[in-house]
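Student: Quick one, fold the following:
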Amino acid sequence: MTGLPATRPSEAEDAVHASDSAPPDAAPSGTDTEFGHGPRQMLPRIRIDVFVGSDELGTVADHVARDRRAVRTQIEVHQGGFQEAIARYRDHSPPNLIVVEDHGAPDTLEWNIEALAECCPPTTHLIVIGSRNDIALYRRLTQIGVSDYLVQPIRPLDLLDSIVSIFGEAEDKELGLVLAFVGTRGGSGASTIAHNVAATIGKSLHATTLLIDADLFGTAALQFDFTKPQGFLDAIREGESLDKEMLDRLIHWRDKQLGILAAPDRPDGNLTPDAASLRHLVEQARRLTQFVILDLPHGWTPWIAGALSASDRIALVATPDLPSLRNCRALTDMIRKLRPNDAPPEIVLNRMPTRGKPPVSAADYERILGRRMAAVIPYDAATAEAEMSGRVLVEDTPRSATAAALGAFARQMAGRDETTGRKAAPKGLFKRLLGRAAG
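Tutor: Here you go, the predicted structure:
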């Protein structure tokens, strides 16, 4: 077994996943801390064998195997523990990673690890999952070469994070956060919100931000008043050969904080982005900037689904009408099936009239969807004029109610504290381990 340093058990995340039947006064969608706020890497092309002795861990392993981040990884789940693993690798080639559930005594555990090590090359990693919340045991296991020790109960993201900590590249430890925006119908204003969120994060939070206009008929270049012959389609054409240096040359940098990968002036109707190229583009983008804003067209195609799979957080932009409400519920269900281990999408109610009663109110959305709106964006004459003139609202009318709502939503999506603009301090990892012991 490898002697590389192990990560400690992953951070506990306590919020409850909001369901369709959740009451409107459930936690706001922007506080889905159960799923974490930071970016999560894709698992590499490796083989993983998981040996489970309980139904609970079997369910976790199945969820990991079906997770969107494991599309390149071969994961096999086996019944049993160390004895079954040892017997298997006497006749089979060991994988890159072995995960074993064990509830035996500490001395028996160490004996089993040594026996398993005799069947495996030094490059094979081992994760042990047990029920003893003992820091001394954790340290002892890492000293003898165990890559990680996780204390049950665990969730799919705990195991995913542990695997990434072992196999993740050093340069990927500080990946940018990918925020995707898609409208529930045409004309919902999803692009306007994406553009304003990008401008707010770049200017107000002083974070390097890349806006990717992935709509072939996108308006980012008009919105930010520039022309550039190269952009989104050129990056897609490069496919797997695209690296972050090449991507940097294709970006229009408005200033040191905000870059834009624009849609073409004359769309090529023969080119449809494929999911693999789009995913590769996103992977390179998040290595280049702290935030990546994906402005996606309305619809549901394989490449749009692939873009949503590659995103850390998703915002569905709806309008106060029945067609949008119907589509919003359908898209929410589809996204949850696509991303079962991730937070549900944020719901933004846009173009809310400042006078009169809309056909569908925010309360109607909350009652039917069972979730609070992440943001309600008012729509008035000044907002309409700025949109029609191709101006960024948070810059053109910074003191308006619309700009204030957009700014607050941008900070919420970025995971920044409303008052300081700083990231919330994470809980100590040892605090979680000790906290369970105290309980």
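
Student: use CA for all of it now, contacts and neighbours both
Tutor: Fine.

Student: Just list the residues touching the residue minimising distance to the centre of the chain, thanks.
Tutor: Nearest residue to the geometric centre of the chain (Cα atoms, centre = their mean): Asp312, 1.8 Å. Asp312 makes contacts with 37-40, 177-180, as judged by Cα atoms under 8 Å, 6 or more residues apart in numbering.

Student: what do you get if the cut-off is 10 Å, keeping everything else the same?
Tutor: The neighbours of Asp312, taking Cα atoms under 10 Å, 6 or more residues apart in numbering as the test, are 35-41, 176-180, 292, 342-343, 345.

Student: Check Thr209 too.
Tutor: Listed by Cα under 10 Å, 6+ apart, the contact set of Thr209 reads 176-178, 197-203, 253, 256-260, 285-286, 288-293.

Student: I'd like to know how far it sits from Glu169.
Tutor: Taking Cα to Cα, to the nearest Å as the measure, Thr209 falls 22 Å from Glu169.

Student: and what of Gly299?
Tutor: Counting by Cα to Cα, the gap from Gly299 to Glu169 is 34 Å.

Student: Which parts of stretch 212-225 count as buried, going by neighbours?
Tutor: 212-216, 218-221, 223 (16 or more other Cα atoms under 10 Å).

Student: can I get the residues you listed in TSV with distance to Arg185 and secondary structure?
Tutor: Output for the buried residues of stretch 212-225, formatted as TSV (distance: Cα to Cα, whole Å; DSSP: H, G, I helix; E, B strand; the rest coil):
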residue	distance to Arg185	secondary structure
Ile212	20	strand
Asp213	17	strand
Ala214	16	coil
Asp215	14	coil
Leu216	16	coil
Gly218	15	coil
Thr219	17	coil
Ala220	19	helix
Ala221	22	helix
Gln223	20	helix
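
Student: Could you also give me the structure for this second sequence? I'd like to compare it with the first:
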Amino acid sequence: MNDSGIEGRGEMSESDIARGQIDKLRPLPRISIQAFFETEGLLRTIERCGEDRRMAKVNLRVNKGGLPAAINMFASHPTPNLIILESDGDRATLLGELEQLAEVCDASTKVVIVGHQNDVGLYRELIRNGISEYIVAPVSLADLIGVITAIFVDPEAEPLGRTIAFVGAKGGVGSSTMAHNCAFAISNLFSEEVILADLDMPFGTANINFDQDPPQGMSEAVYSPERLDDVFLDRLLAKCSERLSMLAAPSMLDRTYDFDPSAFMPMVEVVQRSAPVAVLDVPHIWTDWARNLLSSVDQVVITAVPDLANLRNTKNMLDVLKKMRPNDQLPHLVLNQVGLPKRPEITPADFCDPLGIEPIAILPFEAALFGSAANSGRMISEIDAKSATAETISQIAHVVTGRAEAKKRKKSGLPDLMSLLGRKKAAR
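Tutor: Model prediction:
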């Protein structure tokens, strides 16, 4: 155990294991799925699947009833790319109904059966008859998404890189500094190629922090999505170190930067194919594209300073992200600038208890160290590799890449600061 409260991975719960299995799955392509359920258990699982970010491009429709309902529907409607069917019938009934379905089903349509018989002979017979998969109920979220992925995602496809989005609970909390230093640390510690993408188009600081002045970068990637591929991306990247490349923001005010909700997604998809890790420096704004981006990445890191406005904003962001990412682990929290002289602040324990999460790191206010790094265009580990802050940033890099986890802090009897927020709001 170290001062930042980070340790190696220990035992994991069943939900942690399931979430880890889902995290390894690739996003599904743009396909259509019709699901027919007979039990409430399968209905709930399918509804959870529909909320998962890996299913964002999938057109999913859920229908009550099993095989008879599907036969009746597709007698007069075109079939989708995939049909998921629940059946509790015996072998003869199931095979007979599948013969009727085949008469109204397109040959290219895939079929997955969720059955209630753990029968190897039945499974083999169904596979011989062209069924893509047979799953025995009860079916978990990981099971169902895993089966769909196995059918529609090429097993020979290159693995996608991990996307980590850093965002501040408030402006000026040091989120960009954390993003840049963590990207640098990941590339050095694990000898992995990392792409840092600065998404703060008018005010981005990645080019300054790395002492770079690239002629091209994020602007070309966003405004020319039809040209964006691995070759074009390589031309836009600026080299920051041996294994770290950067998509720099233009940091100019010659235009306004209003984007469609999916404007940054083509860039993210190409970056995922180009490097094992992508660190996204997301500005402190709340727009359609920012929401869409934060809902689709693999990991979110919120940076906050210990005051009441940051507590409120962090709470609001956590609540929204939990709803947008119901099957993913919670965002990580980094408490920054702790111990600023003469500033009244909330203790880390009081800050975190109302949120229900633990910080993965607590960084003290060190004006000289951070100021020296910023003014020289260098990272903290380059200025003072033996400092406690450099070590903490290294440990954050381990956590966000899944190589370590934060240890839970013991609970204590602390005041409810969220009620204080409520009282302040009511007093206005």
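
Student: TM-score for these two?
Tutor: Here the TM-score for the pair of chains, by TM-score structural alignment, normalised by the length of structure 2, is 0.84; 391 aligned residues with a Cα RMSD of 2.5 Å.

Student: For the alignment partner in structure 1 of Gln337 of structure 2, list the residues it contacts.
Tutor: Counting by TM-score structural alignment, Gln337 of structure 2 corresponds to Arg351 in structure 1. Residues counted as contacts of Arg351 of structure 1 (Cα under 10 Å, 6+ apart) are 187-189, 317-320, 358, 376-380, 383-384, 402.

Student: Then Arg351 of structure 1 would be within a strand, right?
Tutor: Yes. Per DSSP: H, G, I helix; E, B strand; the rest coil, Arg351 of structure 1 lies within a strand segment.

Student: where's the most far-flung residue of structure 2 relative to its centre relative to Ile393 of structure 2, distance?
Tutor: Distance from the C-alpha centroid of structure 2 peaks at Ala92, with 44.0 Å (Cα atoms, centre = their mean). Noted for Ala92 of structure 2: a distance of 62 Å to Ile393 of structure 2, by Cα to Cα.

Student: Same check on Ala426 of structure 2?
Tutor: If you measure Ala426 of structure 2 against Ile393 of structure 2 using Cα to Cα, the figure is 39 Å.

Student: The two - which one has more neighbours?
Tutor: Ile393 (25 against 8; other Cα atoms under 10 Å).

Student: Which position in structure 1 pairs with the more buried one?
Tutor: By TM-score structural alignment, Ile393 of structure 2 lines up with Leu406.

Student: ok, now how distant is its match from Gln143 of structure 1?
Tutor: 50 Å.

Student: swap in Val360 of structure 1?
Tutor: 60 Å.

Student: picking up where we left off before, just the buried residues of the contacts of Thr209 of structure 1.
Tutor: Among those, those buried by neighbour count (16+ other Cα under 10 Å) are 176-178, 197-203, 257-260, 285-286, 288-293.

Student: coming back round to it: in which helix or strand would I find the residue farthest from the centre of structure 2?
Tutor: Using DSSP states H and E, Ala92 of structure 2 sits within helix 91-104.

Student: Look up the counterpart of the top helix by length along structure 2 in structure 1, residue range please.
Tutor: Identified as the longest helix of structure 2 according to DSSP state H is helix 308-324. Alignment of helix 308-324 of structure 2 against structure 1: residues 322-338, by TM-score structural alignment.

Student: Whichever of the contacts of Arg351 of structure 1 end up buried, select them in ChimeraX.
Tutor: The buried residues among the contacts of Arg351 of structure 1 can be selected in ChimeraX (16+ other Cα under 10 Å) with this line:
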select :188,189,317,318,319,320,376,377,378,379,380,383,402
